[in-house]
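Undergrad: Dropping a prediction and its sequence here:
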Amino acid sequence: MASQYPYRPLNLPHETRILTVFGGRYNDPLMASISHMSLSEPNDKPYDALSYCWSRGVNLTRTSPMDDVITTAVVGQDESGSEISMSDALPLAEMLDHPVYGQFHLELGGVLPPGPIMIDDTRVMVGGELHRALRTMRLQDGDLRIWVDAVCIDQQNTDERSKHVRVMSEIYAGAETVRVWLGEDSGSYVMPFLNTIYLMTDIVIDIGAPDEMDSLAGALHDVQGRFLRHPRSRELDWDMIAEFFNRSWWHRTWVMQEIAYARQAMLYAGRNAFGWDFFVPVIRVLKSFKLDSLMNGHWGWKAVSIMSNLRDEQQLALDDASYEPCDVLEVLEEMRGFQSTLPVDKIYGVLNLTDHKDKIVVDYNKPPEKVFTELAVSFLEAGTLEILSHCVTISDNKPSNLDLPSWVPDWTRPGYVEPFCIRQLEANACGTSHDEAIYRISPDQKVLHIKGRVLDRIAIIDTVRQIPPPGAARYDRGWKGKSEEFPANASASVQERNDMYKNLDETDTRRSVTSIANIALKPAAEVTVAEHQAQLESLARTFMCNRTRENELPSGEFAKGLELLIALCEDDGEESLRSLVREQVKHQVNCLNAMTLGEGLAYAERLEEGYWMVQGSFSKWCYNRRFFVTEKGRYGWGVEAVQPGDIVAVLYGGDYPFVLREDGIETGKYRIMGDGYLNGFMDGEGMAKEFADGHQEFTIV
């Protein structure tokens, strides 16, 4: 019978525990011992640290309870070619080593049953993933000293758990190797993955050795062309790449710091082991030159980039003591889609990587609502409203598990959109006259009273745009197509899914751009030419958030560029940009006699530049944004959940406007929907005297 291990108290933060796993073969019982290890003095005994997922190796849906009776039948041939026929009905826990069902269960995201470890004469039950990991990693003829959170921390002692968060970075940085357990090799995907990485590396070397890539940075299309034309590029097995990065480990919050601080990392998938530096360098090259379009939207693929960047940050910090750590809000926003069992670990799990490492007291006795609220209050007290830009309301009809006011970001929920401050859109909505926040917070920290101005009210929104876009689901396991154009197809390959969703995304963009144009622009017969041009320019500035991708004010033929974009979308992709430009130039040269042929060619170049200027800004600033028109005819962008009737306001001290909604329960109170863009009001224009009547104190709940 399993027992609670009798832990001795630790002298934290100066020491931790280490697990010594005694040698043995894979199927031998696990035998181990726990001892204390100093963190404040040099350690002459090297140790490793384990990084793994407590629950399951595959990132998928629920599985059957372990006591469910499973009926299975196998008909086929054995290795010698003889026919076999067998059937059985056993509890799931006893079926996991079945020659057929065991692997099938793992591939579908099954949870492994707990297993025993004899630690210093105490029989301790640990999770199935940990049990398999230790059986796989232990040495046959020697001892393995390894730090394992589930065993080396007294999980029943919340004070000890809280204090351990502070020293996690030291523990993982001090380990000789961080051993990453990805789970069992379900479905034999590991070797195809490794072979694909080998092939990717060969192709990258063939088209230009990695040390030559820097010199090719200005020749992006050239590198892409050489990659796609390589005779072996079609042999790349992107399905196995996607399968590999669908392991749960790539989707967890805690593993970010565990890999960021690792001196070296070794990954295990079943009994296959390979180093971090085996596959990450080639992936970084692929991403640098945008050769990984088939993996766009894959969370696991994204995780590699985040981890690599965090490892770079930690190395810079080691090399330069004055190097500033990562901004905590940037990290929290980046990690919003990643998972943690406890909501508080969305903050605690990345804390050591950020500039707030010493500003937040880790306390697992606090409810998550208090932890999240205290972080928000700390930013307001520092005189910045940046924290409010991370408040995003979504209309997915899934209630949050946390009871938070709308002015406190819920880091456990995706927002579909990055705040403008993260995308670094230049703006100063309050100008210089109202650049300080004027606020007070209720004693129970439930209500924010803050002063600002109402600028306008939303009258119309575009509902055609699909948010999140269709392509966001292309790597969901058990994917179901949402569109009538494509039936549900969970077995589609990466290439097939990419093609399907690329078509869906392009169709969605054409439809939404056409819808926005119909909403915003009056028919030509109802307005003068000058009025039409003014409308078009205002809409073009809105499509660009009045900034180029380089954050410069737009110039040149950007309004004509939008006109071309609308025309292409209305033609449903039948005409090309080049043909539309040619028609406009031909009209200017031949019909109006307004230009010489040489001037026409220069005009064509400016038109194309204008088109790409609008297209580039639109994709950067307006991704997953909802277009709206206000009661006074102004254009803008909000988050996905904005509705007619919502107000657009400037809160004093903020760089961006906010969309607020009157609370349906209590009159005179508002909820933050998210940050927004209102054309013509991003540089302090709303602080003019003519808008003074909109001044008020908002009660945000």
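TA: Happy to help now that I have it. Numbers count the residues shown, from 1 in each chain.

Undergrad: CA atoms for contacts and neighbours, from now on please.
TA: OK.

Undergrad: can you pull out the strands in the stretch 101-250 of the chain?
TA: Counting by DSSP state E, counting those that start in this stretch, the stretch 101-250 of the chain has strands at residues 115-119, 122-126, 144-147, 178-181.

Undergrad: Next, format those strands as JSON lines and append distance to residue 424.
TA: Below are the strands of the stretch 101-250 of the chain laid out as JSON lines (distance: least, C-alpha to C-alpha, whole Å):
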{"stretch": "strand 115-119", "distance to residue 424": "49"}
{"stretch": "strand 122-126", "distance to residue 424": "46"}
{"stretch": "strand 144-147", "distance to residue 424": "40"}
{"stretch": "strand 178-181", "distance to residue 424": "35"}
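
Undergrad: Check it against this one:
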Amino acid sequence: MCSSGLFTYGLLANESIRLLRLHNNPTPNYVGTLEDVKLDEAPSYYALSHCWGVRHQNVPIGIGDFTLDVTVDLAAGIQQLKKFVANESGMNTGVKYVWIDRICINQDDIEERESQVQLMGKIYSESIRTLIWLGIDRGTCSGAWPLIDRIYGVLKAEFPRTSCLADIPLALYSDQSHVVSGLPSWDSDSWVHLKTLLELPWFTRIWVVQEVALSSQDPLILHGEHIYQWDRLGWAASWLRRRGYIRLAQIPESIRNIDSMANIRRSHTRWSLDALLTDTSAKFHASDQRDKIYGLLGLATESLNAGGIPEPLRPDYKLSVEQVYQKVARYLLQQSRSLSILTRTSGGCNALIRRQYKHNLEHLPTWVPDWSDFAAIPRESSPSLSWIFYGDALKPAILGYPEHYAASARLPTKTVSISNESILRLGAIRVDTVIETISLSKGLPRQRFSQELASSIGLAWDRVVSFVQERGIPVLVEQFIHTTTADQHHLGGREPHQILEDGSAFLFNLLSRDKDRRLILTSQSGDHNAMDLLQHLSAGGDPVAYTTLAENYCFNRSFIITSGRCMGLGPIDTRPGDVVQIIYGGGVPYIVRQQEQGLGWLFIGESYFHGLMSGEMIKAQEQGEAREEILNLL
């Protein structure tokens, strides 16, 4: 086949795959032979999940009479696989086959890659189980696995009947609860080992999501010569996230990735592609940005269609990244008739938020979500206002909005067809014009922003305290607290009355330390007992609970004032002159910016506005008090 001795692939028949048959040949680096099989007729095999990375493919391995170059880690992994399979064979299965994407797919053949990607769901789900190769154990993670076991033990002790994510109550982290848990103190080396382990590149690769989730049995993690259970790692990650550890600098960022994979795997039903994309795009990476979509297709509900994957979603590596994203976004919008996926838009090529991305997709329309790799870690980005509901493993995950977010009264999108596919034409109701913005995080990293949060919140308060005469202290305080937390009290495990008490306690402390602010409140309200009233509102409140939530939603956002004296929280790129719109199909108001000469509108992003979240503008339009218009989003 190839006189040079390098491996040459033959053509694969439809619905066929190649399997690597492992051989116990004593020759160094000889691994076995490749066999073409119909997927429906394949012998029992394992599927390997590993990290390609950017390292050189310079280690030759022998396959049949030829050689193929792979990375050092993969070559070592295959040798470990040979030992694993030999031990398994001696026990019961006699399995000698493994599927490895780097070896079993001709990576230089675009058409073959496209066809094999469409089979990925079946390839992983029909294997015996997924084997996860983390690489050679270099001894720097020795304390990580015992720590994971201890965290898992705490979970089982606290919530012994846990079977789904919702069984772990949400809570804010506290040093006291950490001590009570019995976990190691923060100066223990085991936390350093955990961070070192979870910084391995495997944990951020987009393809591993489906490789873990589709395994028919619990995946096994191979790290050097050690074997660990995926399930214990997944539950440990979920406990850390639900109990408030995720924001701590000592906790590896990839805990989020593990928790996401674990939740998808636990689900008894497939997730829709829009939910998968929204959950994974900021956390995971790909060498080819089109794979941020294609790497999830095997998992998506859409892949179960009787006719196969819908045409707009089928892998096509001949299209540019921008073309793929636009095609997929339009299809998902048409199918869902919801704007919830617009939570991942990036505001255009010159937007400040673009700094969070590795790639500048300058030809991406502003309404198309940017699912490409983040340069910043998720901790350094602001959370979405749309949600993925997946607490119950028996129900399908849904991308949507919290129940109290119903800006368009839960009416579906009103799309208008147009020949230019780069323009999205939608029905909307104009609300108001932005007249002032306050950048709350001022471009600071999250840790610095956390330290200066009181100053930022104070600036926003200074701007709205003049509203107190027309609204009164209780109403103004309530509106301000709802706005600066985006009304997400439940994420802190708080009831509505509690977060109002918490926020009032924060404001009371802020004004107590600042004589000028106290005098301004008294002067603006005309009430000499203003501070006494604020103290009364704060009774029982925990200012830390408020600041934790406010930090989460104010980070990388702007506090907004409109010409109608509404206060809101919106994209960091919002500027005076931008317009607030209620767009049909959206649970929240959106900020848009008109282009010169009325050529269309740029989509800036989602926002929270107190008093616009319950369909108020839809009622106004029905009563003839507001007018519907058509937005051409560019």
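TA: Now that the structure is in, tell me what you want to look at. Because the structure is predicted, anything quoted here is derived from the model rather than measured.

Undergrad: Just give the TM-score of the two.
TA: With the length set by TM-score structural alignment, normalised by the length of structure 2, the two chains reach a TM-score of 0.78; 571 aligned residues with a C-alpha RMSD of 4.1 Å.

Undergrad: circling back to that earlier point, pick the most deeply packed of the strands of the stretch 101-250 of structure 1.
TA: Comparing those by mean neighbour count (mean count of other C-alpha atoms under 10 Å), strand 178-181 ranks first with a mean of 26.

Undergrad: Aligned counterpart of residue 220 of structure 2 in structure 1, please.
TA: Correspondence of residue 220 of structure 2 to structure 1, assessed by TM-score structural alignment: residue 266.

Undergrad: do residue 424 of structure 2 as well
TA: That one, residue 424 of structure 2, aligns with residue 448 by TM-score structural alignment.

Undergrad: That match and residue 442 touch, don't they?
TA: Yes - under the criterion of C-alpha atoms under 8 Å, residue 448 of structure 1 makes contact with residue 442 at 6.6 Å.

Undergrad: ok so, going back, residue contacts, the match of residue 220 of structure 2?
TA: 177, 178, 179, 180, 273, 274, 275, 276 (C-alpha atoms under 8 Å, 6 or more residues apart in numbering).

Undergrad: how big is the offset of the longest strand seen in structure 2 relative to structure 1?
TA: Criterion DSSP state E: the longest strand present in structure 2 is strand 424-439. With mean C-alpha distance after the TM-score superposition for structure 1, strand 424-439 of structure 2 departs from structure 1 by a mean of 2.0 Å once superposed.

Undergrad: Now do the helix or strand just after that strand: which elements does it pack against?
TA: Sequence order places helix 446-451 as the next helix or strand after strand 424-439 of structure 2, per DSSP states H and E. Counting contacts by 3 or more C-alpha pairs under 8 Å, 6 or more residues apart in numbering; DSSP states H and E, helix 446-451 of structure 2 packs against no other helix or strand.

Undergrad: Quick one: the residues in structure 1 that whichever helix or strand comes after helix 446-451 of structure 2 pairs up with.
TA: Note on helix 446-451 of structure 2: by DSSP H and E, the next helix or strand toward the C-terminus is helix 453-464. Against structure 1, the aligned range for helix 453-464 of structure 2 is residues 509-520 (TM-score structural alignment).

Undergrad: Now that stretch: buried residues?
TA: Residues of stretch 509-520 of structure 1 classed as buried by neighbour count (16 or more other C-alpha atoms under 10 Å): 509, 510, 511, 512, 513, 514, 515, 516, 517, 520.

Undergrad: Which one of those is nearest to residue 640 of structure 1?
TA: residue 512 (13.5 Å; C-alpha to C-alpha).

Undergrad: which residues does residue 487 of structure 2 contact?
TA: residue 481.

Undergrad: Check the gap between it and residue 404 of structure 2 for me.
TA: Per C-alpha to C-alpha, to the nearest Å, residue 487 of structure 2 is found 9 Å from residue 404 of structure 2.

Undergrad: next one: residue 470 of structure 2
TA: 26 Å.

Undergrad: Distance from the chain centre to stretch 76-93 of structure 2, please.
TA: 35 Å (C-alpha atoms, centre = their mean, to the nearest Å).

Undergrad: ugh, typo on my part, it should be stretch 453-473 of structure 1
TA: 21 Å.

Undergrad: Also stretch 498-515 of structure 1?
TA: The answer for stretch 498-515 of structure 1 is 22 Å, by C-alpha atoms, centre = their mean.

Undergrad: Quick one, which of the strands of the stretch 101-250 of structure 1 gets closest to residue 306 of structure 1.
TA: strand 178-181 (16.5 Å).
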